[in-house]
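Undergrad: Have a look at this prediction, sequence included:
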Amino acid sequence: MLCYWGAQVREGLGLVQPDKVKHGNSGIRSVCPKTKVQDMSAGRSFVGFIQDGKVSVLRLRSEDYDHDGRRKQIQLKNDRIRLIVCGGDGAVLLAYGGKVLIMDKSTVYSSSRQTLSCLKSLKSLKFECFSTTDRHVPTVVNSLHRKKTVSISCGGEHTATLSKGGTVFTFGSGGSGQLGHNSFKDEHHPRVVAELWGSEVSQVTCGRHHTLISVASSKRIYSFGCGMQGQLGNGKMINESVPFPVNLPTECNHEYTIEKLIAGENHSFALFFKEPGNESKPNPSRGILTLDDRMIDRWLSGSDPWKVIKKEINKVFSSAASLNGSFLKTSCDQHYQTSEDHCGLDFDLAKTSFAKLTKNEMSTSEVVKVVQQMLPSLNPNPTGVESLRVYLLLPELIRRLQKQQRTELTEALASKILQLNPAARKVLETNWSKLPDDWLKGLVKLFKKASANLIGRMAADTMNWDIMTRLLKFVQILQMVYQVCCRANRNITKSDFIITETNDLLDVVRTKNLCIWLSVEKEKYFLFGILCGLAFNNTSVVHLPFPLALFKKLLNVKPSLEDLKEFSPVLGNENVWTDFTHKFAHSYIVILIFFYFNFCYRTDFVDKYVDYILNKSVEEAFEEFKRGFFKACDRCMVEIFEPEELRGVLVGNEEYDWDILKQKTTYEGSFYAEHPTIISFWEVFEELTPNEKKAFLLFLTGFEKVPILGMSAVKMRVTLLLNSTQDHLPQALTCHSLLALPVYQNKETLKAKLIEAINHKRGFWEE
């Protein structure tokens, strides 16, 4: 049954009046559709109906148009319509396939980009933004934050919202009393309609200058606002500023359920369904399609054809809005509490669902393609903190989707994160700081793995500026996450951010005393300098046995013959009267002395030769290294050190105190200080030679010298190597100074395996 009241709605609806329905003097009339009405909406010029997927409109008489009041069916080709929303002189139609159609007074248009672009010229509605200024982009209504809003309706110049508990807020123009606040004043902020407090309001809809409310518990409809044409349904032609009940036929309260309220310009409609014995319930809101665990289970079960699954995948993963609405923490309505400090996501559910999703190769491949197309569409100026949920879900999704050697999705995501406006990026960083530990580490691993992949390509190829640009994005994200972790005191250390593949960039030549020097190839030394500068900034010891000459050059101190002797003792002590050949940086410099030097020329020759070896021959490479080094750290901080001190900060010193190492060691899992394996380990360690102990330090930490702060800065942790046998070697995770030991049956086996491990490998665990 359809009840209508207000401005004259002419006969010709193609409907019949219900039997035995008595109408009072309030101007309310009712008709029964021959075919069930699926949806309807009212605008200024017409009322739209959807019946059996077909659209028909009833033209309304107004001061501008004099229509004959006949209902006319709109001819559509193959589109079945499920939803209609009418505005002033037009309407928007939504087809079952998701297609959007736009209809004006006489024509239906497809929602092409060209057609939709005309919407930009439309006047914007007035929203509560602490001003009366028009807004042409979506703007957050901060006063409704955490009000659990489930429904919104906009009138000519006012807006009404409905909260989950049934509370109604109105704001905007109140000149006709349409706000229901017992006044005719405008409201710039959402204000509760106090007269409805405590009522279980299920629907709210706004007309041009009036508002309709339905209360589920009493099956009543209330109205307020402009009533000059009877649109309030109370039998009076006056404006009302507080809610008054609509005088519905008695049958409506007993035999029918209110399905939908529609408020047009100067008329009102109520659509009732006859469902005996069924109490009136709030009208379920139409939500967008979102991803959930049940949907993924259905994809994996194969119960639906691939065509249907593919269509759903495209709908969900092509829309940031769909992902933002997925995996919400609905228990206790926590998702309604979304704020800058609370994202409202159920991370455990999302992680489980993504793990399921990647089990099906066809679904995974399709998701990768759709996400690749969706990422460029992300808005760098998102509206509201809810819009940032997609940036929290995508890293975990991409980490599981992306193949080992692919970085396209990660790169696209990194670009979009870096493009976010400062305010949005600040909120995202706050959300990062509150991520569960496994999600936070997963975020780091995603960009760390992508960085390692690109570094590997750079090491295998000549300098590629495109790769460097892409790498910079990943490093910037890692730097952002690292700073977030430091500020939030998260249980993740700087060691988690170390990319061990940077060793591949160190194209250096070792001499017999294990000193290294710069290659004549300069391209990679800018990056190398950045790495060393970062190590200095973070007080990290690195295994880089450069001679003192390098640190002198960084501090603008002139290298000497003694520095050449440190670099190459053989060359430094060589008799300058003899012929010699020196292999230097893949090039051979052959110097043949054909003549007798007078004593006065000897010093000059040595000075020039030292200058050539330590300065001129590597000038370009060193300048690149120096530029990179000071790009990553403050020159003023570096210059407070003497060359020997600077070398100590970067590469450590040789003041070994193995007793302190033992005192600072902690034990995890089933190990403890008095465990037989631990006792045997320290006994074996005491028996090692000094060089073997240094090799163990290198095996454990990645460097063989002592940090500038002393051995107390090395905090070794010992844990059990899971699923190990007597044949397994000890392993080490150098980023964490973590030693993993099998439980050996005797001390002899432990010693043999430990020496074998420290002599043959560095001890990195594969992640």
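TA: Structure's in. What do you need?
Undergrad: C-alpha from now on. contacts and neighbour counts both.
TA: Noted.
Undergrad: Contact partners for residue 507?
TA: Remark: with contacts taken as Cα atoms under 8 Å, 6 or more residues apart in numbering, residue 507 is in contact with residue 519.
Undergrad: distance of it from residue 68?
TA: Between residue 507 and residue 68 the distance, using Cα to Cα, to the nearest Å, works out to 87 Å.
Undergrad: Strands of the stretch 201-350 of the chain, residue ranges please.
TA: Along the stretch 201-350 of the chain, the segments classed as strands by DSSP state E, counting those that start in this stretch run 201-206, 210-215, 220-225, 240-245, 256-263, 267-274.
Undergrad: can you redo those strands as a markdown table with distance to residue 527 and mean neighbour count?
TA: What follows is the strands of the stretch 201-350 of the chain, written out as a markdown table (distance: least, Cα to Cα, whole Å; neighbours: other Cα atoms under 10 Å):
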| stretch | distance to residue 527 | mean neighbour count |
| --- | --- | --- |
| strand 201-206 | 62 | 27 |
| strand 210-215 | 66 | 27 |
| strand 220-225 | 69 | 25 |
| strand 240-245 | 71 | 21 |
| strand 256-263 | 65 | 24 |
| strand 267-274 | 70 | 22 |
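Undergrad: Can you list the buried residues in stretch 750-758?
TA: By neighbour count on 16 or more other Cα atoms under 10 Å, the buried set for stretch 750-758 is 750, 751, 753, 754, 755, 757, 758.
Undergrad: what's the span of stretch 647-661, first residue to last?
TA: Distance between the two ends of stretch 647-661: 22 Å, counting by Cα to Cα.
Undergrad: try stretch 204-220
TA: Taking Cα to Cα, the first and last residues of stretch 204-220 lie 12 Å apart.
Undergrad: for the stretch 601-750 of the chain, what spans make up the strands?
TA: With DSSP E, counting those that start in this stretch applied, the stretch 601-750 of the chain shows strands at 666-667, 717-720, 731-733, 738-741, listed in chain order.
Undergrad: and the shortest one, what other elements does it pack with?
TA: So the one you mean is strand 666-667. Other elements packing on strand 666-667 under the criterion 3 or more Cα pairs under 8 Å, 6 or more residues apart in numbering; DSSP states H and E are strand 717-720.
Undergrad: which helices and strands does the strand it packs on pack with?
TA: Strand 717-720 packs on strand 666-667, strand 738-741, going by 3+ Cα pairs under 8 Å, 6+ apart.
Undergrad: this is the comparison structure:
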Amino acid sequence: MSRCWGAGSCGQLGLGPAAAAAAVSCRPGPALREAACGERHTLLLRPGGTVWACGDNDRGQLGRRPPPARSYAPEQVQALEAQIITRVSCGKEHSLVVSNEGKVFSWGAGSEGQLGTGEFKEQSFIPKKIDVLLNHRVLQVTCGHYHSLALTQDGRVFSWGQNSHGQLGLGKEFPSQASPQQVASLNGIPLAQVAAGGAHSFALSLSGVVYGWGRNSARQLGLNQANTKEQVFKPWSVAALKSIGVIYISCGDEHTAVLTQDGSVFTFGDNSAGQLGYHFSAVKTGPQKVEGIDGPVSHLACGSYHTLVYISASGQLMSFGRGPQRPAENETTNSQGVQVESVDISSLVSANDLCGIGVKMIFAGAYVSFISILQSQSPEHASGISFMDELPKISKIDRTRIEKWLGVTSTNNELQEAKRSAQGASPFDVDLQKARDVFDELTKMDWIANTISCCLREHLIPSLPLHSVHQEAMSIFLLLPECPIMHAAENLESLVLHLAKAIHSMSDRSSDLLEKCWLSLSASCLDNMVQLFKKAVVSQLKWYYTYPFCQNAKPLLEVLKKLYRANKKAKSTLQLSNFYIPEISSIVNLQEDVARWRRWQATANSAGDDNTLVTFCCFPFVFNLVSKIQVFRTDSVLLQQGAKVIAQNIIIQNQLLRNSDLPDFPIFPLEVNRNNLVEDTLRKLCLVEDSTLKKQLMVAFKGEIGLDAGGVTIEFFLTLFEEMVHPDYGLFMYCETTSPMWFPTSPSIEKKKYYLFGILCGLALFNGVIAYIPFPLAVFKKLLDVKPSLEDLKELSAVIGKSMQAILDDEHDDIEENLQLNFCISWDNKDIDLIPNGSSIAVTSKNKRDFINKYIDYIFNKSVEVVYEEFKRGFYKVLDKDIVRFFHPEELMEVTIGNTNYDWNKFEENAEYHGIYTPSHPTIKMFWEVFHDLLLEEKKGFLLFLTGSDRIPILGMNCIRIKFCFNGALSEDHFPQAQTCFQILFLPPYSDKEILKEKLFIALRNNRGFGK
């Protein structure tokens, strides 16, 4: 059964001719499941799936040929007699229905293409199937005045008809469409509902996000005040509705109402007749909650200019807006049948009209309204059935479905049915942990795993939303890596590679949206994604030397690059080592990779060019520390060898031409005076050409016999830097006794020396020499364009750093009185205003963070800008910044100056023995007993004696391998001798421990100089 009321002047109430003469109060009607109302006609869906129509038929909207021109009583649409109809919808003068098979039929006015039949036909009297949608199972249809929308089972939205206001959501460049077109902007968003108003449209996602488009002249889209467009041609997310939990949308001609999970109603748009639920004279913008509703609303429907809400708990039906007013008992209807407008049409339904009636659904049209009535009054039906329960939805996974699938065996008759339902299912929740658990549970069944794999490969990945502007569409990119199928070795190429290609080909805006999603991920979810693409890269390493297959690694590496960038923006949720791929150095020849990289740089190609070979140097974040050092050393050696090859070729060419000219010297020879080392070195550096700096450095001390195989160069830098960084030299300042050195604000030494010091630091690194330069980490951060922090201030000055931390941690509001600080500091014997007139501006709880930031900026940047830039210019005069940037600041620091992480037991374990010596030789046993009894400074002195440096390389003690050798010319009367270039110790065959100890100590006290 049903009830209806309103103005049925054209018979659209279906109550006969008598009901068309005036407004009708609530009256009984036939049983119906659903009603849809156009401007002057109505479709009634009966419980058996038949469609009946009444009202005006001058455009064929009743689904039959005239005469008569209108029908005052419902008549069945005979053309649909063989169909079981599940949904009906009406536009202004056209009609749509959906069958139980998901097919769509249309009829009525079609001049704007709203019938979807491919023609702009004035009218169609007989329902016709929309052929374009035959390959899609349609769940919902909805009509605006002159346009139509459909939602399919796989979550796609199609639109057709008039597009003069953008109501199709296709874009401004699209005219009206006579055939359904997919709304690409909504791809990938799991939707619960589509709704249409006069010339505007909405889609509601399963998570409650509302998307609107079309006409916005009355602000019926609910967009924020900044968006004053009167026409929106593509779906926009309605920000004002994001957090209120929308579960249903209904549209009037130029207004919209939404229902939330807690039963609240929000309205927006045209309020000229009070249809928003408050007086039309009130000025309000954006979605507003309708006040004065007694209880949570369970049902909602919009007519053209009125709104209905039903409160199931109290059985109360409320309405607001414009409609025909029922004449009072002492009044008569206007002789001409003119309808008198009113802002309150609730007078047509009294409280007694619905007393004891269980309302199932409510429907509103132009000036008419319908309700369907529950046949059963059992307790479970007492509150009616919600719109959401009645709306057909796209498939989704729930516990019932999971249990059903897991209960199916390979011999069960339900297997095929379960497979069909699995192919239609689509997880949508972005609770990634829950998704991971469900995937793990499901993929234990082989048939489910195979079905998922097939669906991913053939359907889902090829149709990923690559150009969506909606963040919700990005959910699928977060869900896929949680599926164990993706991580299987056999799917790394067929699934993960294609997923990476899809992500790499996304539009810039979609890519930015996905990156924002990554920023919000937990560490475990982000790492799961990183490990997936890393495994896929490893699977492609076998093709490194084979073109074009080697290019498959590129999109995988590009996606890892995006993830790496997102991780850095998220302030390193993951350790940077999580991105390392150690397999690269064991499978790929890094010398070849460096050469490829340099060739690519020389040709100025982009990293993504399809015609270039893959090179991992374009993605240095995948290198572990061992690989980075290997790449850096390889690049330096290639440059040094390149100079030698060029010189050799010139010599050969000149010999052929009988030319006696010699090429430039292929090495960088540097002879210096030990007694005047600093000034002699700096003077000679000023005379060196830039190209010479990138050649192999060969150092010689005047008057000393020593062929430089590395050891002389090591001692050169050791001795040189010891003098230059000493406080007495004046090049650097020391804030505190134990603090690292820093650049002075007012240097007493000429600026050029900082440039030359930078060159010397670059030369040491370029030639593989570890030299102790007591810089703080902040210097290496600045060299890599990383901003120094409060932690760096603590390293430079523990006193100041701790004070700043205390200020930052102080949560009291009276910090100004307690500290009595202002924006003026004392640094390097000078008072400095951090801001204009800083000495008169106090530090407060509100501006203390700004004070600390400006303090740090002054010390590390502004105060030393001139001298630091000179140092940096010299440093990068020798080194290529592109390859230095492979390192993180901490890594660059240790590569440059080494560390003091001594492991003396490891030092002994790594020892090599030659000649007469073995680990059990008496002299060797005595040596290690003496060595382990030494003090730390004495052990460091021995390291200096053996290697030329008392620092440990960044890769640790494994890089230091002492080699014990026997020299027959040496006796107990001789001292131990060392070849620092090769870490060889010539140890005489001492027979007494005390003699060994005495001779060793004397050697350590004379551990400088070559052949003096």
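TA: Sure thing, it's come through. Just so it is clear, the structure is predicted and the values come from calculations on it, not from any experiment.
Undergrad: And the TM-score, once the two are fitted together?
TA: Comparing the two superposed chains by TM-score structural alignment, normalised by the length of structure 1, the resulting TM-score equals 0.63, with 579 aligned residues with a Cα RMSD of 5.0 Å.
Undergrad: Adding distance to residue 613 of structure 1, write the helices and strands packed on strand 717-720 of structure 1 out as TSV.
TA: As requested, these are arranged in TSV below (distance: least, Cα to Cα, whole Å):
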stretch	distance to residue 613 of structure 1
strand 666-667	47
strand 738-741	41
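Undergrad: most tightly surrounded among those strands?
TA: strand 738-741 (a mean of 22; mean count of other Cα atoms under 10 Å).
Undergrad: Which residue numbers in structure 2 does that strand align to?
TA: Mapped onto structure 2 using TM-score structural alignment, strand 738-741 of structure 1 covers no residues at all.
Undergrad: spatially speaking, which residue is in the middle of structure 1?
TA: For structure 1, the residue nearest the mean C-alpha position is residue 391 (1.4 Å; Cα atoms, centre = their mean).
Undergrad: tell me the secondary structure for that one?
TA: Under the three-state scheme (DSSP: H, G, I helix; E, B strand; the rest coil), the conformation of residue 391 of structure 1 reads as helix.
Undergrad: re the thing from before, closest to residue 214 of structure 1 out of the buried residues of stretch 750-758 of structure 1?
TA: Set against residue 214 of structure 1, the nearest of the buried residues of stretch 750-758 of structure 1 by Cα to Cα is residue 757 (76.6 Å).
Undergrad: Can you list the buried residues in stretch 230-249 of structure 2?
TA: Residues of stretch 230-249 of structure 2 classed as buried under the neighbour-count rule (16+ other Cα under 10 Å) are 230-238, 241, 245-249.
Undergrad: Would you agree residue 406 of structure 1 falls within a helix?
TA: No: counting by three-state DSSP, one finds residue 406 of structure 1 to be coil, located in no helix.
Undergrad: Neighbours of the nearest residue to it once chain neighbours are set aside, how many?
TA: In space, not counting the residues next to it along the chain, residue 406 of structure 1 is nearest to residue 450; the distance is 7.9 Å by Cα to Cα, 6 or more residues apart in numbering. The number of residues packed near residue 450 of structure 1 is 23, by other Cα atoms under 10 Å.
Undergrad: Just say helix, strand or coil for the aligned residue in structure 2 for residue 450 of structure 1.
TA: Taking TM-score structural alignment, the alignment pairs residue 450 of structure 1 with residue 536 from structure 2. Three-state secondary structure (criterion: three-state DSSP) places residue 536 of structure 2 in helix.
Undergrad: Residue 536 of structure 2 reaches residue 494, doesn't it?
TA: No: with contacts counted by Cα atoms under 8 Å, residue 536 of structure 2 stays clear of residue 494, the gap being 10.2 Å.
Undergrad: picking up where we left off before, now tabulate the buried residues of stretch 750-758 of structure 1 in a markdown table and tack on secondary structure and distance to residue 230 of structure 1.
TA: Below are the buried residues of stretch 750-758 of structure 1 laid out as a markdown table (DSSP: H, G, I helix; E, B strand; the rest coil; distance: Cα to Cα, whole Å):
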| residue | secondary structure | distance to residue 230 of structure 1 |
| --- | --- | --- |
| 750 | helix | 95 |
| 751 | helix | 97 |
| 753 | helix | 94 |
| 754 | helix | 93 |
| 755 | helix | 96 |
| 757 | helix | 91 |
| 758 | helix | 92 |
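Undergrad: Dump those to CSV, plus distance to residue 265 of structure 1.
TA: Compiled in CSV, the buried residues of stretch 750-758 of structure 1 are given as follows (distance: Cα to Cα, whole Å):
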residue, distance to residue 265 of structure 1
750, 88
751, 90
753, 87
754, 86
755, 88
757, 83
758, 84
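Undergrad: Relative to residue 370 of structure 1, which of the helices and strands packed on strand 717-720 of structure 1 is closest?
TA: strand 738-741 (41.0 Å).
Undergrad: Which neighbouring elements make contact with that closest one?
TA: On a contact count with 3+ Cα pairs under 8 Å, 6+ apart, strand 738-741 of structure 1 meets strand 717-720, strand 731-733.
Undergrad: and the helix or strand containing residue 652 of structure 2, what other elements does it pack with?
TA: Following DSSP states H and E, one finds residue 652 of structure 2 within helix 625-656. Secondary structure elements in contact with helix 625-656 of structure 2, counted by 3+ Cα pairs under 8 Å, 6+ apart, are helix 590-602, strand 667-672.
Undergrad: try 6 Å
TA: If contacts are counted by 3 or more Cα pairs under 6 Å, 6 or more residues apart in numbering; DSSP states H and E, helix 625-656 of structure 2 sits against no helix or strand.
Undergrad: ok now it, how far from the chain's centre?
TA: Relative to its parent chain, helix 625-656 of structure 2 has a centroid offset of 41 Å by Cα atoms, centre = their mean, to the nearest Å.
Undergrad: Likewise for stretch 848-859 of structure 2?
TA: In terms of Cα atoms, centre = their mean, the centre of stretch 848-859 of structure 2 is found 31 Å from the chain centre.
Undergrad: Provide the aligned range in structure 1 for that stretch.
TA: Stretch 848-859 of structure 2 corresponds to no residues in structure 1, going by TM-score structural alignment.
Undergrad: tell me which residues of that stretch are tucked away?
TA: Those buried within stretch 848-859 of structure 2 under the rule 16+ other Cα under 10 Å are 848, 851, 852, 854, 855, 856, 857, 858, 859.
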